[in-house]
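Please find the sequence and the predicted model below.
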Amino acid sequence: MSRSCLAVILAAGDSTRMKSSMSKVLHPVASRPMIAHVMAAVASAGMTDAALVVGRDAERVAKAGSIDGISVQAFTQTERLGTGHAVLAAREAIAKGYDDILVAYGDVPLITATPFAAAREKLAEGADIVVIGFHTANPTGYGRLLVKDGELVAIREEKDATDEERKVTWCNSGLMAINGAKALSLLDSIGNNNAKGEYYLTDLVEIARAAGGKVVAVDAPEEELTGCNNRAELAYIESLWQKRRRHELMISGVSMIAPETVFLAYDTEIGQDALIEPNVVFGPGAKIDSGAVIHAFSHIEGAHVAAGASVGPFARLRPGADLSEGSKVGNFCEVKNAKVGEGAKVNHLTYVGDAVVGAHANLGAGTITCNYDGVNKHETRIGENAFVGSNSSLVAPVSIGDGAYIASGSVITEDVPANALAFGRARQETKPDRAAVIRERALALKKSRQKS
């Protein structure tokens, strides 16, 4: 829209019901703070300016709410005197003269851009106040939106509602849009003549109407307006977010055998025709290309899996893992900060960290890149078509040349040239009948301990 807009995000609550050592809005949904989800929706609605009203953990909340595309200014609410008072904490920003002022909450992480856009359209059509509401089958406890001739005439709290008004299922979400030219005068008109002595934003409906202004309401899905007050509600919101995102991915062409067991991060990218088996967890920064297969019980974070690659089952890809087309990371393997070349195989029970694995190389079971010396990390380079036998330890920094062959059970501490065969193990010795002697000695020791 060509109209300018300021989003005022209220995030100063003490959140005592969360029973937490940090602010409620910092708690994550899909590996992202709740406040960041709200700010992302604001950005998606085309708004570029936001006033963040903060209290507890002010610096951390402001940092979490700072996302690309949004200019954020933080304002501290030192007293808790109601929602109207909270909005006026951002007086300095509101006074800059925006066309639209949009009020949202930092603990409503499922919100999308659509309700914001709908509210702003009503402002553009001449409304002074636009309340965002939702329909629910269980309206108990919510303020009811009372509409007459297309205009909102009141928000009636349940304790004040008549029996007939309690039958209304259109409820107040708390989100609101205000005509920017009148915002400060309307907000300053809110009084605190009530039992709690607080300034309620909902009073703007009557104030604007009394001044001859137009007040309307727009509808939004109940799910998007779900707020969070405690850990149980946080878990419920997480489940709603996951369900919504899984559905979007499956509609886009991603296959999930048991979608309810797959957990995604806010930025997880999965391409068409990828297959995700049960019990897979994605942390932030995971990108899965078309046609890749993620087998059951794998955990992927900060990693890229290219087309046709296979991961797991029971594999872990940590940040910096980059699997090329057709490569394979098998069961009970871990890859961190490593490039795995096209068609390369990292087989079971293997750790690859701080490494480059060439195309079509094969790492046998139990291979370890020994990348850490207790102080610094070092790189291992494995050439194309190299073969590393099972139970080998590659002590970095070390380089294995193209086509080289590492004998099973080797500890490799020096570079291996291309096409060379390297042994890094002691020569086997066989002692006839020695096993019986060792066994008898062990049994005697066990018997002596039992007597004592």
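Great, that's in hand. Numbering: from 1, shown residues only.

When you work out contacts or count neighbours from here on, use the C-alpha atoms and nothing else.
OK.

Going by residue numbers, what spans are helices in the stretch 1-150 of the chain?
Listed from the start of the chain, the stretch 1-150 of the chain has helices (DSSP state H, counting those that start in this stretch) covering 34-44, 58-64, 83-88, 91-94, 113-124.

from these, which stretch is densest packed?
helix 34-44 (a mean of 24; mean count of other CA atoms under 10 Å).

OK, contacts around residue 102?
Residue 102 makes contact with 5-8, 116, 175-178 under the criterion CA atoms under 8 Å, 6 or more residues apart in numbering.

Most neighbours of all those, which one?
residue 8 (31 neighbours; other CA atoms under 10 Å).

correct me, but it touches residue 48?
No. Using CA atoms under 8 Å, residue 8 is not in contact with residue 48, being 11.7 Å away.

Tell me what angle the longest strand seen in the chain forms with helix 113-124.
The strand spanning the most residues in the chain, taking DSSP state E as the definition, is strand 170-179. Between the axes of strand 170-179 and helix 113-124, defined by axes from the mean of the first three to the mean of the last three CA atoms, to 10 degrees, the angle is 60 degrees.

For residue 417, see how far away residue 403 is.
With distances taken as CA to CA, to the nearest Å, residue 403 is found 9 Å from residue 417.

Residue 71 now?
Residue 71 sits at a distance of 55 Å from residue 417 (criterion: CA to CA).

Residue 69 too?
51 Å.

ditto for residue 265
Residue 265 sits 43 Å away from residue 417, going by CA to CA.

how about residue 381, secondary structure?
Recorded secondary structure, residue 381: strand (DSSP: H, G, I helix; E, B strand; the rest coil).

Tally up the residues packed near it, please.
Considering only other CA under 10 Å, residue 381 is surrounded by 22 other residues.

repeat for the one 4 residues further on
As a burial measure, the neighbour count of residue 385 was computed by other CA under 10 Å and equals 22.

can you give me the strands for the stretch 151-300 of the chain?
Secondary structure of the stretch 151-300 of the chain, counting by DSSP state E, counting those that start in this stretch: strands at 151-156, 170-179, 215-219, 255-256, 269-270, 275-276, 281-282, 287-288, 293-294, 299-300.

I'd like to know which of these is closest to residue 443.
Closest approach to residue 443 among the strands of the stretch 151-300 of the chain is made by strand 299-300 (44.7 Å; CA to CA).

And the contacts of that closest one?
Against strand 299-300 from outside (CA under 8 Å, 6+ apart): 280-283, 286, 314-318.

Now list the buried members of those.
For the contacts of strand 299-300, burial is judged from neighbour counts taken by 16 or more other CA atoms under 10 Å, and it is met by 280-283, 286, 314-318.

Looking at those residues, which two lie furthest apart in space?
Set against one another by CA to CA, the buried ones among the contacts of strand 299-300 have their most distant pair in 286 and 314, with a gap of 16.5 Å.

hmm, back to that, neighbour count winner among residue 265 and residue 417?
Counting neighbours by other CA under 10 Å for residue 265 and for residue 417 shows that residue 265 has the greater number, 20 against 16.

mind checking how far the more buried one is from residue 338?
To residue 338, residue 265 is 22 Å away according to CA to CA.

want to compare, so here's the second one:
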Amino acid sequence: MSQRSCLSVILAAGEGTRMKSVLPKVLHQIAGLPMVAHVVKAAEAAGAGSQALVIGHGADEMRKAAAKFAPKAETFVQEKRLGTAHAVLAAHDAISKGYDDILVMFGDTPLIDADALTVARLKLAEGAAVVVIGFRPPSPTGYGRLIEKDGKLVAIREEKDCSEEERKITFCNAGMMAVAGAHALKLLDAVGNKNAKGEYYLTDIVEIAGARGLDVIATEASFESALGINNRAELAQAEGIWQARRRHEVMLSGVTLIAPETVYFSHDTEIGADTIVEPNVWFGPGVKIATGAKIHAFSHIEGATIASNCDVGPFARLRPGADLKRKAKVGNFCEVKQAVIEEGAKVNHLTYIGDARVGAGANIGAGTITCNYDGYSKFFTDIGEGAFVGSNSSLVAPVTIGKGGYIASGSVITESVPEDALAFGRARQKTIPGKGKELRERFASAAAAKKKATGSDH
């Protein structure tokens, strides 16, 4: 099996009008990744070393997206939509390169299980010419039925063409199939369009192959794996299924999810054992969490690296480039972006740290911000090891706080602070006895006069 070459032909030319979107249907995302990219990943996991994407609507956008999730894939444009066999033949040049196995897949089935594809390829290795992947939906109504005889697949019958007896069949066509490379082009070229729609149907190769004495069989995938996406409701359903699968995997790997159904992962989330995730946490793309971290409720994390035994949240936001070292803490209502929080440093509450480094063991007081942007450019703030920044301080970048530096609360720091120095950056307090009472009386008098003149309390 490992010696057999394999090409996946992924049909992704549909307009997806029921999505009601300017975005090509297969670029709508599941877990932060275009659904067609999930299909590519499944094909690769099943051993397909090459991919051919058949595109149409939004071709330029598709090529741009494919460069990210399938940089080595060939793209082929289906100029006219004349049926599924016609779509597969758009990739004629790729198919003709002599692969042992050809997987034909659809870009709108993001939950397809790589194991189902592997089983189909194994059947090709055992001598089958065509392997159709079937499934058993809760209700077969509307699906093409797989007609089998003596263990062989003899036809795929659309429901409208089924006899009463055939309509009772619950084994249905999932659309995907594996075809022996030696027969693929001959079978596809033999497909005609003598039907009501004048289209070339991929399913016709089942009967064509059978008539030529080639073995055609069906294998079975789960209903969830074969689920196709046509509208936003089905997109949400697929997202829910994907998330449920991933939560289950994560918990079995040693992660505690206190309320699993409220935690959302991205396709590439990495999370270590003994991490505890509280309810209502969202992980965007690019998150890596080591062992023993604690992620408190209502935190929003993307593009961040969190080392072992860190403490995050509740209500924390870690943006791309946030890098928390061992035992660092980012507490409630804090935002960290493009910044390193060194080992044991604490950013406890109501704070923004951007384009910065917070040294090991440093303490950042409530309400502190790094003023990193002047409207045109970003600037860096470096806070040294063991520094203490008092509450409600503004650090105007570029600026450096030396090791052990101490910033008085309420300071606006515009110049670098040497190691172990104390810095004040605030106006001297002035107290005027009795002035508070005078102001209250003046404001009350003015308010009463305004009410009398307007007859309003506002």
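All right, it came through fine. What you see is a predicted model, and the numbers here were worked out from it, not measured in a lab.

TM-score for this pair?
The TM-score (TM-score structural alignment, normalised by the length of structure 1) is 0.98; 452 aligned residues with a CA RMSD of 1.2 Å.

what angle sits between the top helix by length along structure 1 and helix 34-44?
Looking only at structure 1 and at elements set by DSSP state H, the helix with the highest residue count is helix 231-251. Angular relation of helix 231-251 of structure 1 and helix 34-44 on a 0 to 180 degree scale: 40 degrees, by the same axes, to 10 degrees.

mean shift of helix 231-251 of structure 1 relative to structure 2?
Compared with structure 2 after fitting, helix 231-251 of structure 1 deviates on average by 0.5 Å (mean CA distance after the TM-score superposition for structure 1).

Name the residues of that helix that are buried.
234, 237-238, 240-243, 245-246, 249-250.

what comes into contact with stretch 280-288 of structure 2?
32, 259, 262-271, 295-306, 320.

what does stretch 409-427 of structure 2 give?
Outside stretch 409-427 of structure 2, the residues that reach it (CA under 8 Å, 6+ apart) are 387, 389-397, 399-408.

what's the burial count for the closest residue to residue 182 of structure 1 other than its chain neighbours?
Take residue 182 of structure 1 and drop its neighbours on the chain: the residue closest to it by CA to CA, 6 or more residues apart in numbering is residue 128, 7.6 Å away. Neighbouring residues of residue 128 of structure 1 were enumerated by other CA under 10 Å; the total is 26.

Is it correct that residue 128 of structure 1 is in contact with residue 176?
No. Here residue 128 of structure 1 does not reach residue 176: they are 10.5 Å apart, not a contact under CA under 8 Å.

can you pull the contacts of residue 378 of structure 1?
Remark: with contacts taken as CA under 8 Å, 6+ apart, residue 378 of structure 1 is in contact with 354, 371-372, 396-397.

cool, residue 2 of structure 2 as well?
Contact partners of residue 2 of structure 2, counting by CA under 8 Å, 6+ apart, are residue 47.

next one: residue 216 of structure 1
By CA under 8 Å, 6+ apart, the contact set of residue 216 of structure 1 is 122, 127, 129-131, 150-152.

For PyMOL, write the select line for the buried members of these.
Entered in PyMOL, the line below selects the buried ones among the contacts of residue 216 of structure 1, by 16+ other CA under 10 Å:
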select buried, resi 122+127+129+130+131+152
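
Spatially nearest residue to residue 241 of structure 1, not counting backbone neighbours?
Excluding the flanking residues, the one nearest residue 241 of structure 1 by CA to CA, 6+ apart is residue 110, at 6.7 Å.

what's the spacing between that neighbour and residue 364 of structure 1?
Using CA to CA, residue 110 of structure 1 is found at 45 Å from residue 364 of structure 1.

just the strands in the stretch 351-452 of structure 1 please.
Per DSSP E, counting those that start in this stretch, the stretch 351-452 of structure 1 has strands spanning 351-357, 362-363, 368-370, 380-382, 387-388, 393-395, 398-400, 405-406, 411-412, 421-422. These are given in chain order.

Tabulate the ones you listed (a markdown table), appending distance to residue 40 of structure 1.
Below are the strands of the stretch 351-452 of structure 1 laid out as a markdown table (distance: least, CA to CA, whole Å):
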| stretch | distance to residue 40 of structure 1 |
| --- | --- |
| strand 351-357 | 34 |
| strand 362-363 | 42 |
| strand 368-370 | 40 |
| strand 380-382 | 40 |
| strand 387-388 | 46 |
| strand 393-395 | 44 |
| strand 398-400 | 45 |
| strand 405-406 | 50 |
| strand 411-412 | 49 |
| strand 421-422 | 54 |
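
which one of those strands lies closest to residue 435 of structure 1?
Proximity to residue 435 of structure 1, assessed across those by CA to CA, is greatest for strand 411-412 (26.5 Å).

average offset between the closest one and structure 2?
Average distance between strand 411-412 of structure 1 and its aligned residues in structure 2, after superposition and using mean CA distance after the TM-score superposition for structure 1, equals 0.6 Å.

Relative to the whole chain's centre, how far out is that strand?
40 Å (CA atoms, centre = their mean, to the nearest Å).

same deal with stretch 281-296 of structure 1?
For stretch 281-296 of structure 1, the distance from its own C-alpha centre to the chain's C-alpha centre is 15 Å (CA atoms, centre = their mean).

Next: stretch 12-23 of structure 2.
For stretch 12-23 of structure 2 - counting by CA atoms, centre = their mean - the centre lies 19 Å from the chain centre.

Next: stretch 160-169 of structure 2.
Stretch 160-169 of structure 2 has its average C-alpha position 40 Å from the chain's average C-alpha position, going by CA atoms, centre = their mean.

who touches it?
Counting contacts by CA under 8 Å, 6+ apart, the residues outside stretch 160-169 of structure 2 that touch it are 140, 145-147, 159.

Most widely separated two among those residues?
Taking CA to CA as the measure, the contacts of stretch 160-169 of structure 2 span a maximum distance of 13.4 Å, between 140 and 147.

so who does residue 350 of structure 2 touch?
Counting by CA under 8 Å, 6+ apart, residue 350 of structure 2 makes contact with 332-334, 366-368.

could you redo these as a markdown table and give each row neighbour count and distance to residue 17 of structure 2?
As requested, those are arranged in a markdown table below (neighbours: other CA atoms under 10 Å; distance: CA to CA, whole Å):
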| residue | neighbour count | distance to residue 17 of structure 2 |
| --- | --- | --- |
| 332 | 22 | 43 |
| 333 | 19 | 41 |
| 334 | 25 | 41 |
| 366 | 22 | 50 |
| 367 | 20 | 48 |
| 368 | 25 | 49 |
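
what's the closest of these to residue 54 of structure 2?
Of all the contacts of residue 350 of structure 2, residue 334 has the smallest distance to residue 54 of structure 2: 45.2 Å, by CA to CA.

Kind regards, and thank you for your time.
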